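>>> Need the 3D shape of this:
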Amino acid sequence: MLRISVVLLTLFSSCLSMASMIIPAPPKLAADAYILMDADTGQIIVEHEADKRRPPASLTKMMTSYIAVHELQLGNVSEDTMIPISVKAWQKGGSKMFVREGTEVPLIDLLRGIIVQSGNDASVAVAEYFSGSEEAYADWMNQYAKTFGMDNTHFLNATGWPVEGHYSTARDMAVLARHIIKDHPEFYSLYAEKYYEYNDIRQPNRNKLLWRRSSHFTVDGLKTGHTDEAGYCLAASAESEGTRFIAVVMGTRNDDARTRETQKLLAYGFRYYQTQQIHSAGDVLQTQPVWLGQSDTLDLVLENDLSLTLPRGGDDELVKVVNYNEYLEAPIEQGQVVGSLSITRDGDVVAERPLIAANAVAEAGFFGRLFGKIQLFFARLFATS
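Model (predicted):
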């Protein structure tokens, strides 16, 4: 199959008039492990010991809340679904929402108890309601983790309570945070709530970055964690001018340190990088001939938007290569993969995407196909001569 590559030299950047910027090395944080990820592209900007297995403490609750919210979206429960509080949930130690044994609490209140107040009691109650036991819910959490590609994560409970064999990594927590942001955007605002009051007890969100104002970005989530084994951990996300980053910092020495180190990581990302949309879904990247069909041409398009994480302030020359089959024959179905797009920067491949048929092309009738085969024969003959 003969394939043609069309190479286009294109300058993408809102900063074409700016001088090229030399990007310094990322900061070295006072933390055991950390990572900075672009929430839209998934690209990693900074990482240190990002795949080292560590106790995640209450970062675990991000998966606990994710599953409950997903059940909400599926319509299996509602925000007003009443969740019974067991003795086990009521007696659970550590941070609490202060629910009472024998009562029933609306699911949305328990979600706030998990996310804002980091309530172990709320986490156990939700786990028992959906799966019958916390252990069964942990198995469900592991199934989601596997689906998300969180290969270095294993949950044994819904709270992050220290136990041997319960672990995750900075990278896996960033992946989970990205799913929370992308999969359930209408509930993501829960992670930005600064206070929640239940049972006449008002508690603040432990994520201090929610109160800090920066001229470059605004933090609006996600979750803190702390045990003696894990140290102080924080998964945080911030947005500015269409760019959103996720930072996960694990194993700092105290609350102030996790706040400070996470802010350093986010500041570095927003200072030197940005998310830039290169193409939108449906953009025609190539119009190619079609043989033996009722139409002579076919538009090749992207199925989804294509964005890249690029340095700020530089003239980023991206090379686009569109690969397609010069002798594509009908019939062709709409959405069928018929080519590919590759984008390189400084010789490195930064994106590869399939190109699909924008529309269907039915095969020609008998005489059309007969005449088309004759044309196709000579086209191939002259191309090889």
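>>> Going by C-alpha atoms from here, please, whenever you check contacts or count neighbours.
Fine.
>>> Can you give me the distance of Val248 to Gln43?
14 Å (C-alpha to C-alpha, to the nearest Å).
>>> which residues does Ala68 contact?
Contact partners of Ala68, counting by C-alpha atoms under 8 Å, 6 or more residues apart in numbering, are Leu111, Val126.
>>> still on that earlier bit, who has more neighbours, Val248 and Gln43?
Val248 (33 against 16; other C-alpha atoms under 10 Å).
>>> How about the secondary structure of that one?
Put simply, Val248 is strand when judged by DSSP: H, G, I helix; E, B strand; the rest coil.
>>> which SSE is the closest residue to it other than its chain neighbours in?
With C-alpha to C-alpha, 6 or more residues apart in numbering as the criterion, Val248 has its nearest non-adjacent residue at 4.3 Å, and that residue is Ala235. Assigned by DSSP states H and E, Ala235 belongs to strand 231-240.
>>> Now that strand: buried residues?
Buried residues in strand 231-240, defined by neighbour count with 16 or more other C-alpha atoms under 10 Å: Gly231, Tyr232, Cys233, Leu234, Ala235, Ala236, Ser237, Ala238, Glu239.
>>> Let's see this one next, to set against the first:
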Amino acid sequence: MSALVWRRVCRGFVLCCFAALLQLGAPATGPAAAFETSAPTAILVDHGTGRVLYEKSADEEIAPASLAKLMTIIVLFEDLKQGRVQRDDRFTVSEYAWRTGGASSGGSTMFLPLNSDVSVDDLIRGIIVQSGNDATIVVAEGLSGSVEAFAKRMNEEAETIGLTHSHFTNPHGLPDPEQHVSVRDLARLAAHLIREFPEDYPIFAEESFAYNGINQRNRNPLLALGADGLKTGHTSDAGYGLVASAQRDGRRIVLAMSGMDSAAERASEARRLMNFGLQDFEEVVLVTAGETLGTAAVRGGVVDRVDMAAAEDLRMLVPRGSLSDVEREVVENGPFVAPVSEGQRLGWVRFARGDETLRQVPLLSETAVEEAGLFQRIAETLARNLGWGGAQTP
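Here you go, the predicted model:
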């Protein structure tokens, strides 16, 4: 090909990916379509890309049980971030908190003594590690004056985060016919906690917490298997549920499931879903920002070609070991007339399967090309018109 061709095409390599998965929102195929769980409702999300790797009845409205405490913690963390409360502030354990969520209630409890004062820092661990219902009520009353007022704040925060199938009426998740969530919303809550409160998120991985002389272990069964949070839940109407997150090789996944019949089934199915997300998918780098992918023709410049570089990264999550005939095509949109500025768009890199364009990234000039002097431009014009030094431009 001549240095002055209108279009320069370089057909590249075969990538290890499914073309269908190169499109955001593409339906599950391959491993994702083959995976199944006994959980009535479940979702698995790649945290980095936000891609749903698996879902089953993910928008069905369900009772949250203790998973509602994730929203309670978000409201508390937000108040800490905004300086409305401090970690060493102390809240008093009311009779309502003691009776509704204390030792005599029969539910998860922090075993807070009646009328005692407890620090916000201890309450955080009492909610996250011990899943104390009494701790959530103490927080609700301490921050908002009442459970009802706090529930209003929970719903306001839910709207801000973008939950679409959730409504909260209490901070602990005890049964209420008006209270519901979806596993998609629970996964969004988890992602919000991980993203917005990175300094506090490690608390979810703490294996135990002792208060009032009573040591309780974290109920998350996946902590021993590589997960680093978040929470379990159980009531008779909700069944056994879990929200968890884990990372491996720089990738993080978030999963949520609910409605299982036993703690053993919850642990088993959550482990299967976690391993599926971490083992069966991999991130493939198709192109990196600044990577040189070709050159573009320039007329009337001090040089006749300029390097083109990718404008941005293009990374895709694909099933591990999957193969598909996806081709990379580098397209030059020239020739260009000097001057050419640095960063000027000169073409694009296209990823395609057959005639179908899947994704493309702009290509930019790596350097500026100044206009040539008069005599150089005359010589170039003569060479082009008389065919000196190469084929004529088509």
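>>> Could I get the TM-score for this pair?
The TM-score (TM-score structural alignment, normalised by the length of structure 1) is 0.72; 349 aligned residues with a C-alpha RMSD of 4.5 Å.
>>> For the residue in structure 2 that the residue nearest to Val248 of structure 1 lines up against, give its distance to Glu269 of structure 2.
In structure 2, the residue matched to Ala235 of structure 1 (TM-score structural alignment) is Val243. Separation of Val243 of structure 2 from Glu269 of structure 2 (C-alpha to C-alpha): 12 Å.
>>> and the residue nearest to Val248 of structure 1, what is it in contact with?
Leu59, Met173, Ala174, Ala177, Gly221, Leu222, Lys223, Thr224, Ile246, Ala247, Val248, Val249.
>>> Go again with 6 Å.
Residues in contact with Ala235 of structure 1 (C-alpha atoms under 6 Å, 6 or more residues apart in numbering) are Leu222, Lys223, Ala247, Val248.
>>> Now for the second one: which residues touch it?
The reference is to Lys223 of structure 1. Lys223 of structure 1 makes contact with Leu234, Ala235 under the criterion C-alpha under 6 Å, 6+ apart.
>>> which residue lines up with it in structure 2?
Lys223 of structure 1 maps onto Lys231 in structure 2, by TM-score structural alignment.
>>> same question, the third one
In structure 2, the position corresponding to Ala247 of structure 1 is occupied by Leu255, as judged by TM-score structural alignment.
>>> Give me the neighbour count for that match.
Counted with other C-alpha under 10 Å, Leu255 of structure 2 comes out at 31.
>>> Would you mind confirming that it makes contact with Ala244?
Yes. Contact status for Leu255 of structure 2 versus Ala244: in contact at 5.4 Å, counting by C-alpha atoms under 6 Å.
>>> The strand holding Ala235 of structure 1 against structure 2, how far on average?
For strand 231-240 of structure 1, the mean deviation from structure 2 after alignment is 0.8 Å (mean C-alpha distance after the TM-score superposition for structure 1).
>>> who touches the most centrally placed residue in structure 2 in this structure?
Closest residue to the average C-alpha location of structure 2: His47 at 2.4 Å, with C-alpha atoms, centre = their mean. Contact analysis of His47 of structure 2 by C-alpha under 6 Å, 6+ apart lists Arg252, Ile253.
>>> Over to Gly229 of structure 2?
Phe204, Ala205, Ala244, Ser245.
>>> tell me the helices in the stretch 1-150 of structure 2, going along the chain?
Using DSSP state H, counting those that start in this stretch, the helices of the stretch 1-150 of structure 2 run over residues 31-34, 69-81, 95-101, 120-128, 133-144, 147-161.
>>> Adding distance to Arg217 of structure 2, write those helices out as JSON lines.
Output for these, formatted as JSON lines (distance: least, C-alpha to C-alpha, whole Å):
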{"stretch": "helix 31-34", "distance to Arg217 of structure 2": "34"}
{"stretch": "helix 69-81", "distance to Arg217 of structure 2": "17"}
{"stretch": "helix 95-101", "distance to Arg217 of structure 2": "18"}
{"stretch": "helix 120-128", "distance to Arg217 of structure 2": "11"}
{"stretch": "helix 133-144", "distance to Arg217 of structure 2": "15"}
{"stretch": "helix 147-161", "distance to Arg217 of structure 2": "27"}
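>>> Please identify the most buried of these.
helix 133-144 (a mean of 26; mean count of other C-alpha atoms under 10 Å).
>>> so how far is that one from its chain's centroid?
Helix 133-144 of structure 2 sits 30 Å away from the centroid of its parent chain (C-alpha atoms, centre = their mean, to the nearest Å).
>>> Mean per-residue distance, it versus structure 1.
Mean deviation for helix 133-144 of structure 2: 1.2 Å (mean C-alpha distance after the TM-score superposition for structure 1).
>>> can you tell me the helix or strand for the aligned partner of Ala177 of structure 1 in structure 2?
Counting by TM-score structural alignment, Ala177 of structure 1 lines up with Ala190 in structure 2. Assigning secondary structure by DSSP H and E places Ala190 of structure 2 in helix 183-196.
>>> how about that helix: buried residues?
Those buried within helix 183-196 of structure 2 under the rule 16+ other C-alpha under 10 Å are Val183, Arg184, Asp185, Leu186, Ala187, Arg188, Leu189, Ala190, Ala191, Leu193, Ile194.
>>> Show the subsequent helix or strand relative to it.
Assignment by DSSP H and E places the next element after helix 183-196 of structure 2 at strand 208-211.
>>> average distance between that next one and structure 1?
Relative to structure 1, strand 208-211 of structure 2 is 0.5 Å off (mean C-alpha distance after the TM-score superposition for structure 1).
>>> Show me what that strand is packed up against.
The elements that strand 208-211 of structure 2 packs onto, with contact taken as 3 or more C-alpha pairs under 6 Å, 6 or more residues apart in numbering; DSSP states H and E, are strand 214-217.
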